[in-house]
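Participant: sequence and computational prediction follow.
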Amino acid sequence: MSALNSNSNPSSDPNFRPCVVIPVYNHEHAIAAVVEAVLRFDAPCILVDDGSSQACATVLDQLQQTYSAQVVLLRHVQNQGKGAAVLTGFNYAAENGYSHLLQVDADGQHCVADIARFLQQAEAHPAAVIAGYPIYDESVPKLRLYARYLTHVWVWINTLSFAIRDSMCGFRVYPVAPVIALMSRHKIGSRMNFDTDILVRLYWDGLEVVNEGTRVGYPADGVSHFRVWRDNALITAMHIRLFFGMLLRLPRLCGRTIGRSMKRKFQKDRD
């Protein structure tokens, strides 16, 4: 493992230092293309190998050696889950002076060309989460598409708002410091419950969410690590915990929602 240059920053704001984190688990057929596409944006790339097979580990080693000035490789000895891999990336980002972290999946389903637009939004809204919402092509499994709406409804309930358009898309930019603070107080979901859990909790912490559309396909290498029984059980348990967490925060969340509504009405009347 080698440290990346945290001063690599195409932005005019010296305090805006983004990096890209890619959690990887046995995506040896897609990861090289994803990394090469990411590096076109001059953003340092952190690969987190979440206990992959030897075949995938070899590909990751080759990528790190080929792009040693731009790519750092972190490893989990055993598979811990997508969320755990992203959080390992957050710890590295915080320790090395990055202000923002862009998360992208390793299987090629995300439109890497949108990185520039997402980073521009993050620089314009440095205290917000820039959350992607998927614009699907015909490759999306219909069952997965419709099932997402169950989580959407729970998220709207658990935030008492429609501020989060989609909580499950793993293409997003976070400010690093608030996530590190959240990690110190709460255990965040480590597997497929991660994306929703962290976004709702950051909203509870007062962060704004800027929703950005991004094209999504399923997937480049045909590998899915969603385990129906295990991951649905984890997601269900997460929603239950978040619901009771919402009840504890009910007055504050109601006040925030009412305040946002009044602000929009004032702006509309003024315009």
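Facilitator: Okay, I see it.
Participant: please make it C-alpha for all contacts and neighbour counts, starting now.
Facilitator: OK.
Participant: could you pull out the strands for this structure?
Facilitator: Along the chain, the segments classed as strands by DSSP state E run 18-24, 45-50, 71-76, 100-103, 129-136, 172-175, 209-216.
Participant: so which bits of the fourth one are buried?
Facilitator: For strand 100-103, burial by neighbour count (16 or more other C-alpha atoms under 10 Å) applies to H100, L101, L102, Q103.
Participant: gap between it and the chain center?
Facilitator: 7 Å (C-alpha atoms, centre = their mean, to the nearest Å).
Participant: other SSEs contacting that strand?
Facilitator: Judged by 3 or more C-alpha pairs under 8 Å, 6 or more residues apart in numbering; DSSP states H and E, strand 100-103 is in contact with strand 18-24, helix 82-95, strand 172-175.
Participant: equivalent analysis for the last one, please.
Facilitator: In terms of contacts (3+ C-alpha pairs under 8 Å, 6+ apart), strand 209-216 is packed against strand 129-136.
Participant: in the strand it packs on, what counts as buried?
Facilitator: Those would be V129, I130, A131, G132, Y133, P134, Y136, for strand 129-136 by 16+ other C-alpha under 10 Å.
Participant: putting a second one here so we can go through both:
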Amino acid sequence: MKLAVVIPVYNHERAIGQVVGKLRELELPVILVDDGSDPLCAAVLDELATQPGMTLTRHAQNLGKGAAVMTGMRLAAQLGYSHALQIDSDGQHEIADLPHILALARQYPDDVIAAYPVYDASVPRSRLYGRYVTHVLVWLNTLSLRIKDSMCGLRIYPLPPTLALIGRAHIGLRMDFDTEILVRLDWAGVHVVNTPVRVSYPLDGVSHFDLLRDNLRITAMHTRLFLGMLLRLPMLLWRILNGRAAMRRA
């Protein structure tokens, strides 16, 4: 396994330096994707890119978190990496938890390692409870509880099946990305390994979630996934029946 960290960055100049510093302590190569940031953040990223093990690429304008992650994953593959560790740039994920997550990726190199959040007291109640709507819809659209949390922005992707999926399927480019790609990877037969990560909200207090537009995008994404689930219903039911048969044989 050859892994690079992919960080989509949009105007998180106050947090990104600390995130990168902690990652460098783990001696992980980092790909920064500047998703059309303002000059102040762009200058911070230029400075970070001078450090060993850092790669910086840019979008001329803001295209969205999902677009930035996909750009980073494509670049990682071009540079010879087999896996991409996606992490957000706002410092909300506890990087001290990464060694365990990296160990899981080495143990299950063909699987997606998907973190689910363990919150501290800083989490807004509205976000905590609002996530359960997406959780229930994801469980419906996979007919399973295989995905514990589809919204956490920390996970490790095996690049070959992930990039193959991106090449053939519609994946949301913005805040709809994390959920949609994980459900579609599950449909494609890529196993999901769930693991906890400690989360606090957020280091620099900046959120780029657009209440109206991103909620509309997420609603459209769930509609696409529901229709996709109906098309795949025989396959998903077969998985359930086949799994039960395997349990009886065990």
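Facilitator: Perfect, I can see it now. Bear in mind that the values here come from a model prediction, so they are computed numbers and not experimental data.
Participant: after superposition, what is the TM-score?
Facilitator: Overlay of the two chains. TM-score (TM-score structural alignment, normalised by the length of structure 2): 0.98; 250 aligned residues with a C-alpha RMSD of 1.0 Å.
Participant: what residues in structure 2 pair up with stretch 156-165 of structure 1?
Facilitator: Counting by TM-score structural alignment, stretch 156-165 of structure 1 falls onto residues 139-148 of structure 2.
Participant: residues making contact with that stretch?
Facilitator: Identification of contacts with stretch 139-148 of structure 2 by C-alpha atoms under 8 Å, 6 or more residues apart in numbering yields 116, 135, 138, 183, 186-187, 192, 194, 225-226, 229, 236-237.
Participant: check stretch 4-14 of structure 2 too.
Facilitator: Contacts of stretch 4-14 of structure 2 (C-alpha under 8 Å, 6+ apart): 16, 28-38, 40-42, 44-45, 62, 65, 68-69, 72-73, 76, 81, 83-90, 204, 206.
Participant: between its first and last residues, how far does it reach?
Facilitator: Counting by C-alpha to C-alpha, to the nearest Å, you get 23 Å between the two ends of stretch 4-14 of structure 2.
Participant: which positions in structure 1 sit opposite that stretch in the alignment?
Facilitator: Under TM-score structural alignment, the alignment places stretch 4-14 of structure 2 onto residues 19-29 of structure 1.
Participant: which residue ranges form the helices in the stretch 151-271 of structure 1?
Facilitator: 176-185, 194-204, 228-248, 250-270 (DSSP state H, counting those that start in this stretch).
Participant: quick one, which of the ones you listed is packed in tightest?
Facilitator: helix 194-204 (a mean of 21; mean count of other C-alpha atoms under 10 Å).
Participant: what is the burial count for V123 of structure 2?
Facilitator: 14 (other C-alpha atoms under 10 Å).
Participant: for it, give me its contacts.
Facilitator: Contacts of V123 of structure 2 (C-alpha under 8 Å, 6+ apart): S200, Y201.
Participant: need the counterpart of it in structure 1.
Facilitator: In structure 1, V123 of structure 2 lines up with V140, judged by TM-score structural alignment.
Participant: look up how far H125 of structure 1 lies from whichever residue in structure 1 pairs up with L216 of structure 2.
Facilitator: Structural correspondence for L216 of structure 2 with respect to structure 1 (TM-score structural alignment): A233. To H125 of structure 1, A233 of structure 1 is 35 Å away according to C-alpha to C-alpha.
Participant: equivalent analysis for D231 of structure 1, please.
Facilitator: Between D231 of structure 1 and H125 of structure 1 the computed distance is 32 Å (C-alpha to C-alpha).
Participant: residues in contact with P219 of structure 1?
Facilitator: Counting by C-alpha under 8 Å, 6+ apart, P219 of structure 1 touches D107, G108, Q109.
Participant: so what's the residue count around the nearest residue to I16 of structure 2 once chain neighbours are set aside?
Facilitator: If the residues on either side of it in the chain are set aside, I16 of structure 2 comes closest to S89, at 5.4 Å by C-alpha to C-alpha, 6 or more residues apart in numbering. Look at S89 of structure 2: counted by other C-alpha under 10 Å, it has 27 neighbours.
Participant: quick one on the thing from earlier: of the contacts of P219 of structure 1, which is the most crowded?
Facilitator: In those, the most neighbours by other C-alpha under 10 Å go to D107, 27 neighbours.
Participant: and that one, what pairs with it in structure 2?
Facilitator: Using TM-score structural alignment, D107 of structure 1 lines up with D90 in structure 2.
Participant: what sits against that match?
Facilitator: H12, A15, I16, V19, P202, L203, D204, V206.
Participant: can you check V155 of structure 1 too?
Facilitator: I164, S167, T196, V200.
Participant: quick revisit: let me know the closest of the contacts of D90 of structure 2 to L173 of structure 2.
Facilitator: H12 (18.7 Å; C-alpha to C-alpha).
Participant: so that closest one versus L40 of structure 2, what's the distance?
Facilitator: Taking C-alpha to C-alpha, one finds H12 of structure 2 at 10 Å from L40 of structure 2.
Participant: more neighbours, these two?
Facilitator: H12 (26 against 12).
Participant: find the nearest non-adjacent residue to A116 of structure 1, please.
Facilitator: Spatial nearest neighbour of A116 of structure 1, excluding adjacent residues (C-alpha to C-alpha, 6+ apart): F41 at 7.0 Å.
Participant: what do we get in structure 2 for that neighbour?
Facilitator: Per TM-score structural alignment, F41 of structure 1 is aligned with L26.
Participant: cool, V59 of structure 1 as well?
Facilitator: Aligned by TM-score structural alignment, V59 of structure 1 pairs with V44 of structure 2.
Participant: setting the sequence-adjacent residues aside, check what's closest to that match.
Facilitator: V44 of structure 2 sits nearest to E13 (C-alpha to C-alpha, 6+ apart), 6.2 Å away.
Participant: related to what we said a few turns ago, how about the helices of the stretch 151-271 of structure 1 in CSV, adding distance to I22 of structure 1?
Facilitator: Below are the helices of the stretch 151-271 of structure 1 laid out as CSV (distance: least, C-alpha to C-alpha, whole Å):
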stretch, distance to I22 of structure 1
helix 176-185, 15
helix 194-204, 14
helix 228-248, 20
helix 250-270, 32
